[in-house]
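# Okay, here's the prediction I keep looking at, along with the sequence it came from:
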Amino acid sequence: MSSGIRETERDKIFLACNYIYVFLAFLIVFYPLVYMISASVSDPKEVASGAMWLWPKGITLEGYKRVFENSNIWTGYGNTILYTVVGTAVNLLVTLPAAYAMSRKDFVGRNFFMAMFMVTMFFSGGLVPTYLLVKQLGMMNTMWAVVVPSAASIWNIIVSRTFFQSSIPKELQEAAQIDGCTNMRLFLKIVLPLSMPIIAVMALYYGVGNWNSYFSALIYLNDAGKYPLQLVLRQILVLQEMAAQGGGAIDTSTAAAMNSKAEIAALVKYAVIIVATVPVIAIYPFLQRYFVQGVMIGSVKG
């Protein structure tokens, strides 16, 4: 007699629908990645005409050559790495202590502070007041103008708080306090080592956000030497669009030159996107185990 559970027709249909849904979701995510990789090594004319829609055609590495030779792209790359590392460190320094404090039931006024945090999720100061504040603090055209205004995400604080409430036993904290452990030492020596899943999740969330961020740099930075990679990429896209739209009465040689520049810009665009995406894709496998565990604990329990 089999001990397995017998699947009904409805179960089989439901399972088949799930497989179809997962397969379609995979195609939706996978196709743009393959297209960008193929476009970055294909002849720009093949890409522009639509002849290249999946696999590379007229393979050329001119785009990557231009990327590696462009000093502005490498400067932007270095700036993005700096902003991401420093920004993520600041994010974690603000988010984790705040979340742990909100998770402690003996923290006086935690409901009031949590309510104040929640207000900022729905109402912000606005772009103009924030710009004036950053300017008055003397942070214009500095790294801190990019890092400090986005130092904490209230949603991430809530997720981290839920993790601390559901995963750090209250008895462990009480035992440590009985042994004379201070709150700071309890947090640094006991709570943080037990919280690697949520630390990895927050580091990945904040890191990806900082890596892809460009709006703060666009508003607060004036020096092109401090632009992140995403802002450099935006300039390439804008220049490409301007070259493509440049009409008017022009001779054949000028039109050909503009066409050539537009094609090279398109090739560089896809190459830069690939170069900018590789670090995040390379880091994720090392954090995947912690990421899945942290997300499940932080969102399901509590």
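Noted; the coordinates are in hand. Here the structure is a predicted model, which means the values were calculated and not measured. Numbering: from 1, shown residues only.

# contacts and neighbour counts: CA atoms only from here.
Noted.

# Contacts only, for the nearest residue to residue 99 once chain neighbours are set aside.
Closest residue to residue 99 apart from its sequence neighbours, by C-alpha to C-alpha, 6 or more residues apart in numbering: residue 161 at 4.4 Å. Contact analysis of residue 161 by C-alpha atoms under 8 Å, 6 or more residues apart in numbering lists 99-100, 102-103.

# ok, structure two:
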Amino acid sequence: MKWTEKSKENLAGYLFILPNVLGFAFFILLPLLFSLFLVFTEWDYLKGIGGITFTGFANIERALQDEMIYKSLKNNLIFSVVSVPAAMLIGLLFASALNKFVYMKSLIRTLIFLPYMSSLVAIAVVWRVMYNSSEGPINAFLRSIGIDSPPGWLASPDWALAAIIIMTVWTYIGYAMVLYLAGLQGISKDLYEAADIDGASGRQRLLSITVPLLKPTSFLIMVTLVIASFQVFAQVQVMTNGGPMHSTSVLALYIYTQAFEFRDMSYGATISWVLFLVIFAVTMIQWRTQKKWQNQF
């Protein structure tokens, strides 16, 4: 066989991507297919592969009747619906402010983005201390301004999920701000100058110029944050472990509990596919609705 120059180039290209393809196959594709196989089995993983027993659709039927899945899914939906818009709005406001002349802009941008880059476990531990109902600084501040009975936060079924949402929004803001800053720098200043000549207020410029031209950026931020919000785990596991009274239980934590605490790996895999289908459906809905008013996609 005669090797042409093009064949050599193709071979070199395939060899360059081979490590990545092998890594994807062994660490993503094969575990994904194996988890799908486990949905139709019962696996005592302490016995190895020999502990697998085929059970058909038993795990799926169990999942359809499991009230904890519906409660966890409800908490996931509340978490996503509240945290994503809040992070996007606050991130946009910070980006708009930093896009103008601000003293020590780089330092401020870094400080706002730092929580997103930090360890979620470490952040969750700090916030758990801050939320302490009797000695935490948050309730101490609330008492200092005249609130005699501040919320119990992580100890209260009514406030625990809200407390985790507040902490998560705080970490998401930096991510949204950085992407919005990149989008704002792509908007021509001539548009704002023309709006100033026409006498437009700051609010009118924001709603008529900034927001419409940032639609591609907003779409990217929304999709990525929605996916991240449905995969929330570390902060819930560290701060409440799903309590009190399952008020902060989410699907990712329920998967962990079933698979590694109760050692029911097959049912854990079943719930993980439920989570996948939910994320996939939400993402498709977002994509379809965006196409109606956005020409870039």
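Right, received. Where do you want to start? Given the structure is predicted, the values throughout are model-derived calculations rather than measurements.

# circling back: so which of the contacts of residue 161 of the first structure is the most crowded?
Of all the contacts of residue 161 of the first structure, residue 102 has the most neighbours under the rule other C-alpha atoms under 10 Å, reaching 24 neighbours.

# aligned partner of residue 157 of the first structure in the second structure?
Aligned against the second structure by TM-score structural alignment, residue 157 of the first structure finds its counterpart in residue 177.

# count of neighbours near its match?
26.

# Where does the spatially closest residue to residue 210 of the first structure that is not a sequence neighbour sit: helix, strand or coil?
Excluding the flanking residues, the one nearest residue 210 of the first structure by C-alpha to C-alpha, 6+ apart is residue 84, at 5.1 Å. Here residue 84 of the first structure is recorded as helix under DSSP: H, G, I helix; E, B strand; the rest coil.

# Check the gap between residue 84 of the first structure and residue 206 of the first structure for me.
Going from residue 84 of the first structure to residue 206 of the first structure by C-alpha to C-alpha, to the nearest Å gives 8 Å.

# cool, residue 172 of the first structure as well?
Counting by C-alpha to C-alpha, the gap from residue 172 of the first structure to residue 206 of the first structure is 29 Å.

# More neighbours: these two, which one.
Counted by other C-alpha under 10 Å, residue 172 of the first structure and residue 206 do not tie: residue 206 has more neighbours, with 25 against 13.

# Residue in the second structure paired with the more buried one?
Here residue 206 of the first structure is matched to residue 225 in the second structure, going by TM-score structural alignment.

# Onto which residues of the second structure does stretch 269-280 of the first structure map?
The aligned range for stretch 269-280 of the first structure in the second structure is 268-279, by TM-score structural alignment.

# What is the burial count for residue 60 of the second structure?
16.

# hang on, the earlier thing: what's the match for the residue nearest to residue 210 of the first structure in the second structure?
Alignment note (TM-score structural alignment): residue 84 of the first structure maps to residue 80 of the second structure.

# residue nearest the centroid of the second structure?
residue 228 (1.5 Å; C-alpha atoms, centre = their mean).

# Following the chain onward from the helix or strand that residue falls within, which element is next?
For residue 228 of the second structure, the host element (DSSP states H and E) is helix 215-230. Remark: after helix 215-230 of the second structure, the chain's next helix or strand is helix 234-239, criterion DSSP H and E.

# From the chain's centre, how far out is that next one? Work that out for me.
Centroid separation for helix 234-239 of the second structure versus its chain: 14 Å, with C-alpha atoms, centre = their mean, to the nearest Å.

# which residues of the first structure does whatever helix or strand comes next after that helix align to?
With elements assigned by DSSP H and E, the helix or strand that comes after helix 234-239 of the second structure is helix 251-256. Aligned using TM-score structural alignment, helix 251-256 of the second structure spans residues 229-234 in the first structure.

# I'd like the distance from the corresponding residue of the first structure for residue 188 of the second structure to residue 9 of the first structure, if you could.
Aligning on TM-score structural alignment places residue 188 of the second structure opposite residue 169 in the first structure. To residue 9 of the first structure, residue 169 of the first structure is 44 Å away according to C-alpha to C-alpha.

# Ok, residue 21 of the first structure next?
Residue 21 of the first structure sits at a distance of 18 Å from residue 9 of the first structure (criterion: C-alpha to C-alpha).

# Neighbour count: those two, which is higher?
Neighbour tally, residue 21 of the first structure and residue 9, criterion other C-alpha under 10 Å: the higher count belongs to residue 21, 12 against 9.

# what about that one, distance to residue 157 of the first structure?
Going from residue 21 of the first structure to residue 157 of the first structure by C-alpha to C-alpha gives 32 Å.

# cool, residue 267 of the first structure as well?
With the distance defined as C-alpha to C-alpha, residue 267 of the first structure ends up 41 Å from residue 157 of the first structure.

# go on, residue 110 of the first structure?
Residue 110 of the first structure sits at a distance of 13 Å from residue 157 of the first structure (criterion: C-alpha to C-alpha).

# repeat for residue 263 of the first structure
Counting by C-alpha to C-alpha, the separation of residue 263 of the first structure from residue 157 of the first structure is 45 Å.

# next one: residue 212 of the first structure
Counting by C-alpha to C-alpha, the separation of residue 212 of the first structure from residue 157 of the first structure is 21 Å.

# How about residue 76 of the first structure?
Residue 76 of the first structure sits 30 Å away from residue 157 of the first structure, going by C-alpha to C-alpha.
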